[in-house]
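A.B. asks: sequence first, then the predicted structure:
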Amino acid sequence: MALALDATLADVTPKHPATYYPPLIKRLNECASGHGSAYVRIGTDGSGTAPYYLISADEEGKQIFGAFDYGHPFTPSSDGTHWSTKPMGIHEVVALAVPYITSTA
C-alpha cells in the first residue's frame, strides 16, 4: 500500500531506525554544509519501512542534492510524482532520530 502524498518520516517508522537515520543525517549535513539548508522528502510508493529519500537545498525541492536508498545514491525519476509533497527540515529529522541513535551506554 502506497503512502499518503504528504507523508513524512514522522508518519512512518523505518524498520531499522538505528541504521536508517545515520546515513540520512550524514547526507542532510553534507547538503546543509554546501548549500546552507537541507530538506528531505520520502518516497511514497512503498510501505514506509525503509523509504527512499530525496534531499534538496530548498523547501520547494527544486535544488536537488540527491536521492538515496539507505544512504546509497541513485538517479530519481524526473517527473517528481514518487516523492512526498511535504518536506522535513534537517532539524526536524534530527529531533525525530535522536531516540534511535543516542547511545544508552
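C.D. replies: Nice, I can see it.
A.B. asks: please make it C-alpha for all contacts and neighbour counts, starting now.
C.D. replies: Will do.
A.B. asks: what comes up buried for the longest helix belonging to the chain?
C.D. replies: Counting residues, the longest helix found in the chain (DSSP state H) is helix 17-35. For helix 17-35, the neighbour count (16 or more other Cα atoms under 10 Å) marks 20-25, 27-29, 31-32 as buried.
A.B. asks: for the residue lying closest to P22 once chain neighbours are set aside, list the residues it contacts.
C.D. replies: Distances taken as Cα to Cα, 6 or more residues apart in numbering place I101 nearest to P22, at 7.4 Å, with adjacent residues excluded. Residues near I101 by Cα atoms under 8 Å, 6 or more residues apart in numbering: 17-18, 21-22.
A.B. asks: and I101, how far from P73?
C.D. replies: Distance of I101 to P73, given as Cα to Cα, to the nearest Å: 22 Å.
A.B. asks: try this one next to it:
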Amino acid sequence: MFVLSMGKPITDVWLSETSSTLIQQFYPSEQGGHALADVRSGDYHPSGKLFVSFPRYVGDLPIYYDYLDSSHDSGTKYDNRHLYLATMWKSLMSPHQESTEVA
C-alpha cells in the first residue's frame, strides 16, 4: 500500500505495478490521520467519481507549464510586436477619451 500526500497526481508506473493499493490524500489537514486510519482499517470505503484523472504515463496528458500546442487562435502578432486579441484596446476606449502616455 502506498499513501501519497501531495497536491497533484503523479505518474510513476512502478507504484501501480508493485502495490495493490494507492491512496491519494492530497492535503488532508488535521483529520487526515484519522481518515487514513478509517480507510486502512476498513471502517470507511471511499467511493464515487474522482475529480481528477491519473495518467498512466507522462505522455498521456501533455499539459505542462510551457506546452503551447492548441487549436485556438492566440491572436495575431504584428510587426510592432503588439499582440491583438478579439478586441483592440482602441475599441475599449470611449470615443471622447484621449489617450495618455505614461512615462
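C.D. replies: That came through fine. All values reported here derive from a predicted model rather than from experimental measurement.
A.B. asks: care to give me the TM-score?
C.D. replies: The TM-score (TM-score structural alignment, normalised by the length of structure 2) is 0.28; 53 aligned residues with a Cα RMSD of 4.8 Å.
A.B. asks: tell me which helix or strand comes right after the longest helix of structure 1.
C.D. replies: strand 39-42 (DSSP states H and E).
A.B. asks: buried sites along that following strand?
C.D. replies: 39-42.
A.B. asks: now distance to L54 of structure 1 too, for these, in JSON lines please.
C.D. replies: What follows is those, written out as JSON lines (distance: Cα to Cα, whole Å):
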{"residue": "Y39", "distance to L54 of structure 1": "8"}
{"residue": "V40", "distance to L54 of structure 1": "6"}
{"residue": "R41", "distance to L54 of structure 1": "5"}
{"residue": "I42", "distance to L54 of structure 1": "6"}
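A.B. asks: same for the longest helix belonging to structure 2, what does it pack against?
C.D. replies: Using DSSP H, we find that the single longest helix of structure 2 is helix 32-41. Of the remaining helices and strands, none touches helix 32-41 of structure 2 by 3 or more Cα pairs under 8 Å, 6 or more residues apart in numbering; DSSP states H and E.
A.B. asks: mind listing what's buried in it?
C.D. replies: L36.
A.B. asks: rewinding a little: what's the closest of the buried residues of strand 39-42 of structure 1 to G89 of structure 1?
C.D. replies: Distance to G89 of structure 1 across those (Cα to Cα) is lowest for Y39, with 4.5 Å.
A.B. asks: correct me, but that closest one touches I90?
C.D. replies: Yes. Counting by Cα atoms under 8 Å, Y39 of structure 1 touches I90, with 5.9 Å between them.
A.B. asks: hey, what's in contact with both of these two?
C.D. replies: Shared contacts of Y39 of structure 1 and I90 (Cα under 8 Å, 6+ apart): L28.
A.B. asks: export the contacts of I101 of structure 1 to CSV and tack on distance to S56 of structure 1?
C.D. replies: Formatted as CSV, these follow (distance: Cα to Cα, whole Å):
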residue, distance to S56 of structure 1
P17, 21
A18, 23
Y21, 17
P22, 17
